[in-house]
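Just need the structure, nothing else, for what follows:
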Amino acid sequence: MTTREEVARLVDHTLLKPEANAADVQALADEAGRLGTFAICISPNLLTGVRLPDGVSLATVCGFPSGKHTSATKAAEAAESVAAGADEVDMVIDIGALKAGEVDAVQADIRAVREAIPGALLKVIIESAALTDDEIVTACRAAEAAGADFVKTSTGFHPAGGASVEAVRLMRATVGDRLGVKASGGIRDYDTAVAMIEAGASRLGLSGTAAVLDGAPA
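Just a heads-up that it's a prediction; the model follows:
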């Protein structure tokens, strides 16, 4: 049975609201320490100065939330973030290019970021709710071919929605045990979090982490 502590250790405790400030980020980091989460995930311009509790990693985003940035811009943003202390980078693909069948361009975009941050963990956000099943498989294969470490469902900002159990299951089936799978977007209760893990998620992106974990059985 999955325990509260086990779920917590899979969580990227996330704050990506545009109105977030340095004090909010520090409060997030402090809470992550109390909750026992794996990482915090914050915007690139708030990386510098945050004091991390022991055992908490620092993640950020790249090309967020639309993915409609040039590869050079994404690569530079990712490199700057790692130089500022980020251990992990969650980049957004060009969803339009994927849906247009421009798989080589999508793969090259991911590879540009991969090559810019050789020492950091790279997660690739495919925005699964906006894709067909075939497109999800194609996106996951492109991410793997480009050297990504994880595929991730969602930004949490797309109107199509966030993570689903079905998408996570398909992503896991596609990447096997070779890559991680991060479920993110719309996970607001403990049962949903556990369902995502059972479907194959090895990391969860949560903004309401405390409320989710408080739903764990006694």
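
hey, let's count contacts and neighbours off CA atoms from now on
OK.

so how many other residues sit close to Ile26?
Not quite, residue 26 is Gln, not Ile. 16 (other Cα atoms under 10 Å).

I'd like to check which residues are in contact with it.
By Cα atoms under 8 Å, 6 or more residues apart in numbering, the residues touching Gln26 are 50-51.

Contacts only, for Arg111.
Here Arg111 is in contact with 146-148 (criterion: Cα under 8 Å, 6+ apart).

Looking at those, which is nearest Leu213?
Ala148 (28.8 Å; Cα to Cα).

which residue packs closest to that closest one, ignoring adjacent ones?
Closest residue in space to Ala148, ignoring its immediate chain neighbours: Leu122 at 5.3 Å, by Cα to Cα, 6 or more residues apart in numbering.

Check Ile40 too.
His13 (4.5 Å).

which SS class is that neighbour?
strand (DSSP: H, G, I helix; E, B strand; the rest coil).

next up, for comparison:
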Amino acid sequence: MDTNKLDERSLAKYFDHTLLFAYSSEEDFKEFVNDAIKMEVKMLAINSCQVKRCKELLGDHKGINVGAAIGFPLGQTTIEVKAFETKKAIEDGSDEIDYVINVGKLKDKDYDYIKKEMEVIVDICRKHNVTSKVIFENCYLEKDEIVKMSQIAKEVKPDFIKTSTGFGTGGATLEDVKLMLDTVDGEVKVKAAGGIRDWPTCKAMIELGVERIGTRSSAAILEGFKQERGL
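Take a look at the predicted model:
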């Protein structure tokens, strides 16, 4: 993507604006949603228990999706539990689902499990016309494991694969994002998340080819963009 073609509004539509802390209050969510409305971001990225409340706070602002984080942040629940959480989030109004893979199963090279988990959740999302995203948590993975996950995703075809939760030991890197993009070869979109807090970092990710940015720093990124453009 040529970032010279972006304006403030089109940049904001890259953002999955996040509030995923355990301690976030009702006032935090009100401020979070109000900020998202002002910026006109693409999605609110929240824990699944907050889906109904964020839908209510959004009101008639239909251009902003609500996305539930499933099995977050460790991914260490069963396929059945992740499937139930996915269904409940969709029932509550979620427009998008970001689920965390079972990293332990990947480390064990149990690729059948990983594929089945992805198929189950992606199938639920497809049936309900909901966007599906698969969180790899790359900070815990070797390069060959990132490639293997991308190959499985290329076969199953979720809407997106995603670098990180933002709660691990590291976030998105250009090297990992390029590896994911090269492996899926346009068959699946890529979302970069974790540690993206300024416009230069965001710009590099978009220019590389990501189509979503997961961040708590949407306002700061937009401000950096405006400063660069002299707006």
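
circling back: across to the second structure, which of the contacts of Arg111 of the first structure hold up?
Shared with the second structure under both residues aligned by TM-score structural alignment, their matches' Cα atoms under 8 Å, the contacts from the contacts of Arg111 of the first structure are Ala146.

most surrounded residue in the contacts of Arg111 of the first structure?
Ala148 (23 neighbours).

What does it correspond to in the second structure?
Here Ala148 of the first structure is matched to Pro158 in the second structure, going by TM-score structural alignment.

circling back to that earlier point, now for the residue nearest to Ala148 of the first structure: which residues touch it?
Here Leu122 of the first structure is in contact with 88-91, 114, 148-150 (criterion: Cα under 8 Å, 6+ apart).

Would you list the buried entries among these?
Applying 16 or more other Cα atoms under 10 Å to the contacts of Leu122 of the first structure, the neighbour count classes 88-91, 114, 148-150 as buried.

Touching, the residue nearest to Ile40 of the first structure and Ala39? I think so.
Yes: checked against Cα atoms under 8 Å, the pair His13 of the first structure and Ala39 is within contact range at 6.0 Å.

shared neighbours, the two?
Common neighbours of His13 of the first structure and Ala39, counting by Cα under 8 Å, 6+ apart, are Ala32.

picking up where we left off before, point me to the helix or strand that includes the residue nearest to Ala148 of the first structure.
strand 121-125 (DSSP states H and E).

For the very next helix or strand once past that strand, name the packing helices and strands.
Sequence-wise, the next helix or strand downstream of strand 121-125 of the first structure (DSSP H and E) is helix 133-145. When contacts are defined as 3 or more Cα pairs under 8 Å, 6 or more residues apart in numbering; DSSP states H and E, helix 133-145 of the first structure packs onto helix 95-99, helix 103-116, helix 165-175.

Once aligned, what mean separation remains between the helix or strand following helix 133-145 of the first structure and the second structure?
As assigned by DSSP H and E, the chain's next helix or strand after helix 133-145 of the first structure is strand 150-152. Comparison of strand 150-152 of the first structure with the second structure after fitting gives an average deviation of 0.2 Å (mean Cα distance after the TM-score superposition for the first structure).

Next, report how far strand 150-152 of the first structure is displaced from the centre of its chain.
Taking Cα atoms, centre = their mean, to the nearest Å, one finds strand 150-152 of the first structure lying 7 Å from the centre of the chain it belongs to.

got the contact list for the corresponding residue of the second structure for Glu127 of the first structure?
In the second structure, the residue matched to Glu127 of the first structure (TM-score structural alignment) is Glu137. By Cα under 8 Å, 6+ apart, Glu137 of the second structure lies in contact with 100-101, 103, 162-165, 168, 171.
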